[in-house]
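Trainee: got a predicted structure plus its sequence, pasted below:
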Amino acid sequence: MALSNSLRPSSTLLWDSVNKQSFTYTSTSYGYLTNGREASFFRTPAATVDVNSFVPSPSDSGFREQSPIPKLQDTAEGITHLRAALNGRDAMDRPSSKNNANRYHKQREAQLSSAMATNKTFSLSSLYPLRGSDLFALLRRDFDMASSLAEAACNVADILLNQMSSFTKLQHSTDPLVQLAGNCTPVCETSPTICNVRGKLPDDLVGAYVRNGPNATYMNPGEGFHLFDGDGMLHAVKMKDGKAVYCCRYVKTARFKQEEAAGRPLFPKLFGGSGEPFTFARTIILAVRVALGLVDISKGCGLSNTSVSFFRGQVLSMSEDDLPYIIQITESGDLVTVGQYHLPGIKYMCAHPKFNQITGEMFSFSFTPTKVLPFSVLRVSGDGLISAHIPVPLRDTPMLHDFAITGKYIVFADHQFMIRPFKCLWGGDMLVQNHDKTPGVGLLPRYSLPSDAAYKFQWLCTPACNCMHFLNAWDDGPDQVVVIATSTTSIEALTNVGGSKSTCSLMEIRLNTETGKATPRPICAGNFEFGTLNQKYLGKKSRYMYVTSGKFPDISAIVKLDLELGKNNASGRHTSVARETTVVAKRKFGDGCIGGEPFFVPQMRSEGNGKGKQDEDDGYILCYVHNMLTEVSELLVMDAQTRDLQIIASVVLPSRVPCGFHGWFISEEQLEQQYNRNSL
């Protein structure tokens, strides 16, 4: 079925002032602007355009010719033009609707104006419902373009559902105009590009720093969207001989490839759809597509947007809604998705595995909502074989995101934030907070057998400690376990990114396995979330932590903490209140700058250099920072031992790096391992 000429969409030239490039937007009235790519919803070839003189393609049958937009400015005119582009018609020709719809439209315009004040590029859904002529033309075109009657029926159902949902008022936590504001706005892929370096990169800093994060691609008009719903995008800087190469690529998941081939969203948004009245209908449409063979969910439908790890000579991109994806870092610095990392009988794996650098083992956990005991601990040998698969007897289904290991135990949090994966499918809230529940921490002996878990698992209550991220844990004597973790006061920190009033503090929790008593204390006053340490000390007693300061995504500084300074100097015992003296170094990014999670890279020392044992903090801190005022993104390389975390070098990146989550440094030796593995 071919697209008739009378329904040809019009094209508009837009200017991405952040990435300093022009791109074509192909309007469809159904569609949206997506990542600065050619945004025809059905992959219709865009018209040839010229930067200096652009004339849009003529259109009819409800699609009005648009005014040229040679440059998108932060002005009222720019907002008007953008609104026109997003709707495929004159922006002032609004649908005649009821008063409540008009009020909602004005509210959305105000949100767009606010977003325009801090953004230069956008990825937004359609702002208004379609007019009758537009809807008829779009239905006709979608029917013509489908390869089968079944596909056409599903596409038409999509359009009708989007028409109804366009009148729904979106919450702050699920409105794409809010969720994708500031430095959360998506970006285009960038091929390997040689970067300018300010200062001098250390000679021993050789490898690639890769960070993961969400980058929105496809969304339906009127559908709720949360930052966590973005497709995974990797940002990598490969460094060697004082030179740096930057590249960013989508993780080509099974879900991403199917939506890219279809040119439209096929899967409901897990977080954005939470609490939305039309989520159940979108789930039904997906189920019909699966039943008709139009969508394949057998290979997973995760986003792979959370973290990066390295295991058995392979770089892994991870999120807990799927299996890891294997990423190849080429010699040129490009990022290539190889495929899934398969584990027999496992469909999901957490995004924060832990590694034993001596044995080569990987510890992780899996969540399978259809099982009686949905959480299972995984122990994978250095040969890649599952040596243990142990169900964890949790009291209910908390949203487990991270865990910790010591020499003797695996440590889990049983917090108040509950996950309801099936409830969200019919419009309920996927994440809820049970205020009546007392949070706790669970200990499972590290080398337990599956038959032992039921009676060897020990629970200890930790009031007011909702631990989401674990920085480290270690054994302290025969009956003491020390846990360093972040604690969040409210589930708003997860569901309302950028608008949450909740705080996140760094806690030390001392667990007495003999008495069953837990003693939590704040390590330092402040709002901390993401953190790192010298990975050589994972599962062992460590002294230094490097954490972010400020509420995500507005991270304003990196702070170095000395845990030893949290002790009472006179008695040697730990104090029960937070002490500012634990802060021994701090790097503020400056006005208009937004940073990300830090990562510690130990300094590489050659033998015979005349130095003794290497200090725990002898190394570098890597961190992406974007300056919203100058529109420049950089990778900062800081000296971890200096009082102000002195910047040794700065890699100036060719495009913006949006806010993201977790990263990993792949050493030169590890890069060689993956090259050798891929050549076999």
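Mentor: It's in. Residues are numbered from 1 along each chain as shown.
Trainee: when you work out contacts or count neighbours from here on, use the C-alpha atoms and nothing else.
Mentor: Fine.
Trainee: does Gly619 really touch Phe600, like I thought?
Mentor: Yes. At 6.9 Å, Gly619 counts as touching Phe600 under the criterion of Cα atoms under 8 Å.
Trainee: who has more neighbours, those two?
Mentor: Phe600 (25 against 21; other Cα atoms under 10 Å).
Trainee: pretty sure the more buried one contacts Tyr537?
Mentor: No. Contact criterion Cα under 8 Å: Phe600 and Tyr537 do not qualify, at 11.5 Å.
Trainee: between Gly619 and Phe600, which contacts overlap?
Mentor: Residues touching both Gly619 and Phe600 by Cα atoms under 8 Å, 6 or more residues apart in numbering: Ala640.
Trainee: mind telling me what element Leu671 is part of?
Mentor: For Leu671, the host element (DSSP states H and E) is helix 668-679.
Trainee: state the three-state secondary structure for Gly345.
Mentor: coil (DSSP: H, G, I helix; E, B strand; the rest coil).
Trainee: also Ile285?
Mentor: Applying three-state DSSP: Ile285 is helix.
Trainee: can you get me a residue count around it?
Mentor: Ile285: 21 neighbours (other Cα under 10 Å).
Trainee: list the contacts for it?
Mentor: Cys154, Ala157, Asp158.
Trainee: next one: Cys195
Mentor: With Cα under 8 Å, 6+ apart, Cys195 has these contacts: Lys243, Ala244, Val245, Tyr246, Val651, Val652, Leu653, Pro654.
Trainee: out of these, list just those in strands.
Mentor: Lys243, Ala244, Val245, Tyr246, Val651, Val652 (DSSP state E).
Trainee: of the residues you listed, grab the buried ones for PyMOL.
Mentor: In PyMOL, this line selects whichever of those come out buried by 16 or more other Cα atoms under 10 Å:
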select buried, resi 243+244+245+246+651+652
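Trainee: putting a second one here so we can go through both:
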Amino acid sequence: MSTTENPAAPPKLRPVDIAHHTHLTGVFAPQREEVDVHNLAVEGELPHDLSGEYLRNGPNPRFDPIGTYVYPIDGDGMVHRIAIRDGAVSYTNRFVRTPMVVAEEAAGRAIWGGVMDPYAPPAEEVGPELAGRLRDLPDINVVRHGGRLLAMAEAAQPYRLDPKDLSTLGPDTCGGAMPVGSTAHPKIDPETGEMVLFNYLFEPPYLTWAVIAADGSVVRTPTVVDGLDKPLMIHDMALTRRYIVLFLCPLVFDFVAVFRGGSVLDWRPQDGLRVALIPRDGGPVRWCDTDAFWVWHFANAFDTPDGRVTVDYAEWSFPSGFTGQEEPARGRMARAVINPETGAFDRTVVSDRDVEFPRIDDRRLAGEHRHAAAVGDSGGRDGVFDSLLFFDMAQGRETSWNAGALSVGEPIYMPGSENDYWGMIGTDRNDMTSWFVILPVDDPASGPLCRVRMPIRVPAGLHGAWLPD
């Protein structure tokens, strides 16, 4: 069916014009094919000391969308797996089959609109169990913890996947730690094995946090964070040995505005930004106030010997796409040092180049790290990143690798038994072939050690994890 034909769409939800939508064309175009392919072609030398799987999630509408489509929030989840073992590479991809995806597959078309559409289908269209429900969107991240493999949503229950074939097992509360849900970026403490998570809510109390032990049991059930008087979008968190670190940027949910024809999200920079340092031992929250900016993603945070907290993150002047401003937001890599006792917030710019998706070696989370990496955009292509930036925090050194025609995704740190590597998925903008690229951590600017040809085009996506054997 073409993007202009959808006779069963609700009267108020017209088909999205895919041909002219930035995030539904080119490297973002949806992939509807599911495959299992072994012995992929490798250009260069595949590191012999790597053994494990790279999994990545991302928005990928199963059918042509109706209503609106707002990247990166909308879109059904598709999880991609690149397995490296015994000198060979294989690839598998699967949709996260929520009840909404299953119903639409039965109908052969989209039924639900985007998150900005206040519409839920009636019982006569989808049955009593799904009537009145909005679309589940476990399309942001993928996490392995406590025997569970989870496709994470923005602020809802994750969906559990079968680690063997990536088939969907269903929503999971993780033993009661997520009765309503979790945001997409829980953090796993490599020392304790605990997974610490938070969730924002649309009604009071607006914000909770919880902890899951290494064995998957619940250590702390959802605990209220007092001090919020309105619902905020808070996408990511950072973790130290002592604190959960949340930047409460002033992106406010305004549901009244939706019914007046406005946006569900309202950027209010005049409110400033509040930092919440939540003690992991359950003590009172420490608050800090500063001027407004926006943060999608953190690289890491750690406690310093003098009791302060250091936080590395990608900072944006405002959340582009949610403010009505036509000019693009300006991004940069930043480091903040926060004093929990005085509330002082000291910020320095690590790199003034546009960056996003900062990552470190996950074995260093919550502690001091040396290496960090992020994607960069040198051409202003509206979210299409064409370079990787690498930061040696110990030496204060920045290097980069220009990927040329390759649009690269989030870098992932992959420890080997002898050496360590950065890996990422990229798609060639000229011929739309996709590749998994591996670079050495010691000298990433030297370029790839190898490139693995993907059997199908992998759409530009969001977050993932390296799961060592």
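Mentor: Good, I have the coordinates. These numbers were taken from a predicted model, which means no experiment stands behind them.
Trainee: what TM-score do we get after superposing?
Mentor: Overlay of the two chains. TM-score (TM-score structural alignment, normalised by the length of structure 2): 0.90; 460 aligned residues with a Cα RMSD of 2.7 Å.
Trainee: what's the longest helix in structure 2?
Mentor: helix 99-107 (DSSP state H).
Trainee: hmm, who's touching the very next helix or strand once past that helix?
Mentor: Once helix 99-107 of structure 2 ends, the next helix or strand along the chain (criterion: DSSP H and E) is helix 123-126. Applying Cα under 8 Å, 6+ apart, the contact partners of helix 123-126 of structure 2 are Ala103, Glu129, Leu130, Ala131, Gly132.
Trainee: now the second one. Nearest residue, chain neighbours left out?
Mentor: The spatially closest residue to Glu129 of structure 2, leaving aside those adjacent along the chain, is Ala123, at 7.7 Å (Cα to Cα, 6 or more residues apart in numbering).
Trainee: which part of structure 1 matches the longest helix of structure 2?
Mentor: Using TM-score structural alignment, the residues of structure 1 aligned to helix 99-107 of structure 2 are 254-262.
Trainee: and the matching stretch, what's buried?
Mentor: Ala254, Arg255, Phe256, Gln258, Glu259, Glu260, Ala262.
Trainee: got it, and stretch 57-72 of structure 2?
Mentor: Using 16+ other Cα under 10 Å as the test for burial, stretch 57-72 of structure 2 gives 57-69, 71.
Trainee: could I get those in CSV, plus columns for secondary structure and distance to Gly331 of structure 2?
Mentor: CSV is the format used below for the buried residues of stretch 57-72 of structure 2 (DSSP: H, G, I helix; E, B strand; the rest coil; distance: Cα to Cα, whole Å):
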residue, secondary structure, distance to Gly331 of structure 2
Asn57, coil, 23
Gly58, coil, 21
Pro59, strand, 22
Asn60, coil, 25
Pro61, coil, 27
Arg62, coil, 31
Phe63, coil, 32
Asp64, coil, 31
Pro65, coil, 29
Ile66, strand, 31
Gly67, coil, 29
Thr68, coil, 26
Tyr69, coil, 23
Tyr71, coil, 17
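Trainee: just send the residues you listed back as CSV, with distance to Leu232 of structure 2 too.
Mentor: Listed next are the buried residues of stretch 57-72 of structure 2 as CSV, based on distance: Cα to Cα, whole Å:
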residue, distance to Leu232 of structure 2
Asn57, 24
Gly58, 23
Pro59, 22
Asn60, 25
Pro61, 26
Arg62, 29
Phe63, 30
Asp64, 30
Pro65, 26
Ile66, 26
Gly67, 24
Thr68, 21
Tyr69, 21
Tyr71, 18
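Trainee: may I ask which two of those residues are separated the most?
Mentor: Asn57 and Gly67 (23.2 Å; Cα to Cα).
Trainee: for Pro602 of structure 1, which non-adjacent residue is closest in space?
Mentor: Gly619 (4.1 Å).
Trainee: which residue in structure 2 aligns with that neighbour?
Mentor: Match for Gly619 of structure 1 (TM-score structural alignment): Asp420.
Trainee: can you list the buried residues in stretch 262-269 of structure 2?
Mentor: Ser263, Val264, Leu265, Asp266, Trp267, Pro269.
Trainee: looking at it, the fourth one is touching Phe255, isn't it?
Mentor: Looking back up the chat, that one is Asp266 of structure 2. No. Counting by Cα under 8 Å, Asp266 of structure 2 stays clear of Phe255, with 9.8 Å between them.
Trainee: structure 2: which residue goes with Gly663 of structure 1?
Mentor: By TM-score structural alignment, Gly663 of structure 1 lines up with Gly464.
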